[in-house]
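S.K.: the sequence isn't on hand, but the structure is:
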């Protein structure tokens, strides 16, 4: 990702020229087009001499689906790809460049050595009804998410718990621990957990913990750990920090 640009109501021209409302990187065309925002309706209008495609088909004007629709409209010009995201009540252009230096310069992510001790038998304790929890974001906003229950586990004779959110049939955990900001990314890590069995037993494998997108780019809009998911333990498993982080 090389850009995140929030849209104003009305016309939002974009391209590399500084006369645009939204300024793309200098290797983009001077003016690509305009996105017109009318409340929640977003329409793209292309400049006459510019070629922009969606699903391989050239487009001149098009109403845009956002990311939360599950089928966002992805527009492309040269090495650039962009689509509309919605966060809270804000809409923005998320821009990618397939020729971005980060892609060619990317190095492998260091990990802790796999340790079976961090593959923990845990218990899922469902709530009577899903509980609304506050999930802060890197943007400084707070999202409301539903947690179906708690994951409770014991490590070295101490009890801990996490509040996941549903991810299809599985569970998704955003957590921080005492390695956060030291060996691991300061804003926490992500972990998918397979659904509990019929007795509500599950496996919590911290060896699979991984960095959120905001560990690699300042243009991501990552969720951060809820207050209850900040563990007072050093989880020396999973991915370590990448570079200096963001």
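M.R.: Cool, the structure landed. Everything quoted here is computed from the prediction, not taken from an experiment.
S.K.: C-alpha from now on. contacts and neighbour counts both.
M.R.: OK.
S.K.: which residues does the closest residue to residue 236 other than its chain neighbours contact?
M.R.: Excluding the flanking residues, the one nearest residue 236 by C-alpha to C-alpha, 6 or more residues apart in numbering is residue 112, at 6.3 Å. The contact partners of residue 112, taken as C-alpha atoms under 8 Å, 6 or more residues apart in numbering, are 207, 236-240.
S.K.: let's bring in a second model and compare:
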């Protein structure tokens, strides 16, 4: 189990140190229907740190989205709604469009960030078998409708039909999932380490799909959301039901910043 955890930690470190890391994001710009100018001009809808005053435009018409570079051929754009978005390269920058409940935004990434400020690495609490929890996968009937906030202040309705129930210090504790897939269950939680040893807005946790009415929660694999590394992410926040009244000294600690 420890070896698997070490492999997972190394893979996560490599992901965050890569040119495509969250740490390379330098901008987030919400699009409007119609023509959105992209360039270094301060009046552009998508402002780049350098390059031509107008590198091109992103045109959003109904369900169609295209990139029109200045003096070049137009290119149809895909958002991240169904998978990987289309990448537009402008010098050392990459531009791509994200879809958040029908609102579209351009993220700008500097692919050269790691050469100038290498990734400082992650810190972890010591591995603790007591935080590998075998929980009951309990049905909620009727399902609960939660309004989950994100860091932008928006609310997303989430229907919850199950919860993970376990005991801590003799008391029953429940965690509500943000999403339940065929192979994976996703949680967002906050505990008494949040804002101190761990990231203030809470942490993420993924668990394998439940079997025979049980689900294993390995808090040693709790990890920081993208918002711990960049202000240009739109992370869900833990609902009040997932604010745990005790410390979980397991998993990823607070990120201290670029080296």
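M.R.: Happy to help now that I have it. Predicted model only: the values in this text are computed from it and were never measured.
S.K.: so how far is residue 141 of structure 1 from the residue nearest the centre of structure 1?
M.R.: The centroid of structure 1 falls nearest to residue 222 when counting by C-alpha atoms, centre = their mean (4.3 Å). Going from residue 222 of structure 1 to residue 141 of structure 1 by C-alpha to C-alpha, to the nearest Å gives 10 Å.
S.K.: how about residue 123 of structure 1?
M.R.: 31 Å.
S.K.: show the contacting residues for the residue mapped onto residue 22 of structure 1 from structure 2.
M.R.: Matched by TM-score structural alignment, residue 22 of structure 1 corresponds to residue 46 in structure 2. Residues in contact with residue 46 of structure 2 (C-alpha under 8 Å, 6+ apart) are 29, 36-39, 106.
S.K.: mind doing that once more with 10 Å?
M.R.: Residues counted as contacts of residue 46 of structure 2 (C-alpha atoms under 10 Å, 6 or more residues apart in numbering) are 27-31, 36-40, 54, 56-58, 95, 105-108.
S.K.: one step back: show me what the residue nearest to residue 236 of structure 1 lines up with in structure 2.
M.R.: Per TM-score structural alignment, residue 112 of structure 1 is aligned with residue 125.
S.K.: cool, and residue 123 of structure 1?
M.R.: Using TM-score structural alignment, residue 123 of structure 1 pairs with residue 136 in structure 2.
S.K.: can I assume its match sits in a helix?
M.R.: No - applying DSSP: H, G, I helix; E, B strand; the rest coil, one finds residue 136 of structure 2 to be strand, outside a helix.
S.K.: my guess is it meets residue 174, correct?
M.R.: Yes - if you go by C-alpha atoms under 10 Å, residue 136 of structure 2 and residue 174 touch, sitting 9.2 Å apart.
S.K.: which residues are common contacts for the two?
M.R.: Joint contacts of residue 136 of structure 2 and residue 174 (C-alpha under 10 Å, 6+ apart) are 162-167.
S.K.: so what's the residue count around residue 26 of structure 2?
M.R.: Counted with other C-alpha atoms under 10 Å, residues neighbouring residue 26 of structure 2 total 17.
S.K.: quick check, it in a strand?
M.R.: Yes - with three-state DSSP as the criterion, residue 26 of structure 2 is part of a strand.
S.K.: residue in structure 1 paired with it?
M.R.: For residue 26 of structure 2, the residue aligned by TM-score structural alignment is residue 2.
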